[in-house]
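Asker: have a look at this prediction, sequence included:
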Amino acid sequence: MAANPKTTLYVGGLEENVTEQVVHAAFIPFGDVKDISMPLDQATQKHRGFAFITYFEKEDAAAAMDNMHNGELYGRVLTVNFAQPQKIKGGEQGWASQAVWADADTWFERQQQEEEMKRLNAEHLATVSAAEEAERKKLKEVREGETEADDAVEDPMAAAEAEALKAS
């Protein structure tokens, strides 16, 4: 069912005795019908109560939907809407209306972007670590310089007291 979703209708609420010929006869007044699909129940081999009708023209599909929605067929009220694309397993969210491999290019691009981000983060961390190490060395040198300067120049109060003791 790879048809244009605007030309394919979902028809729900079909009575058990409805056949493809009956559906065709009910929907042909609105335009040329390209295809009718009535999925079967595997256990009972009867249709599951709905059908998909594909028209050649989207205007015909719109007219059929407008006229047949909430209409009656074999005593049952029909639900007629544009069909949604068939969901297939795969894709990035687990279910998609596209093939599993359809998002392969974006997946590869995303993987490359993630690797590039990891590389940039590693470079950033290395730069930060180098800057922190340089800062630590600088502080260490400044502190060592302060202790040497303290040893070279005595405390002025202590020097004054020592001179006062010598004078007395």
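Answerer: Arrived safely.

Asker: from here on, contacts and neighbour counts on C-alpha atoms
Answerer: Fine.

Asker: where do the helices sit along the protein?
Answerer: Under the criterion DSSP state H, the chain contains helices at 20-27, 58-68, 104-152, 156-167.

Asker: as TSV, these with distance to residue 83 and mean neighbour count would be great.
Answerer: Converted to TSV, those look like this (distance: least, C-alpha to C-alpha, whole Å; neighbours: other C-alpha atoms under 10 Å):
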stretch	distance to residue 83	mean neighbour count
helix 20-27	15	15
helix 58-68	11	18
helix 104-152	27	12
helix 156-167	96	10
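
Asker: want to compare, so here's the second one:
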Amino acid sequence: MNESRLFVGNLSYQTMENDLQEYFSQAGVVTSVNLMLDKFTGKSRGFAFVEYATAAEAQNAVELLHTKEFQGRSLTVNIARPKEERPARSGGYRGERSERHDHR
């Protein structure tokens, strides 16, 4: 698990990556910001991942910024959990063929 990567939620839909870079820099050296966008509309999904140079800086950011107001919203800031493996979804028909549809 990457202890230096944060999940940041409850973001304003107008928040940009550079806004987060600047704001989160008060807790330490930010190495990357990944604002999650809707793949169809290109608009913010209201959350992001912020990565710090060290786990200590990330923990400092959680303590300093969790529940703080940023651009009119109360932030959720936590150490990011690894993405859970989800079972593959398969589409298609799985039922047995009923006798009603048998053409004789």
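Answerer: Thanks, I have the structure now. On a predicted model such as this, the values are computed, not experimentally measured, just so you know.

Asker: after superposition, what is the TM-score?
Answerer: TM-score for the superposed chains, counting by TM-score structural alignment, normalised by the length of structure 2: 0.79, backed by 88 aligned residues with a C-alpha RMSD of 1.4 Å.

Asker: select, out of the helices of structure 1, the one closest to residue 41 of structure 1.
Answerer: When those are compared by C-alpha to C-alpha, helix 20-27 sits nearest residue 41 of structure 1, at 15.1 Å.

Asker: now do that closest one and helix 58-68, the angle between them.
Answerer: Orientation check (axes from the mean of the first three to the mean of the last three C-alpha atoms, to 10 degrees): helix 20-27 of structure 1 against helix 58-68 gives 90 degrees.

Asker: which part of structure 2 lines up with helix 20-27 of structure 1?
Answerer: Mapping helix 20-27 of structure 1 onto structure 2 (TM-score structural alignment) gives residues 17-24.

Asker: repeat for stretch 63-72 of structure 1
Answerer: So stretch 63-72 of structure 1 sits over residues 60-69 in structure 2, by TM-score structural alignment.

Asker: any idea which of the helices of structure 1 gets closest to residue 94 of structure 1?
Answerer: helix 104-152 (14.0 Å).

Asker: quick one, strands of structure 2?
Answerer: Assigned by DSSP state E, the strands in structure 2 fall at 5-9, 30-37, 44-52, 69-70, 73-74, 76-79.

Asker: how about the ones you listed, which one is nearest residue 61 of structure 2?
Answerer: Minimum separation from residue 61 of structure 2 across the strands of structure 2 (C-alpha to C-alpha) falls at strand 76-79, 7.8 Å.
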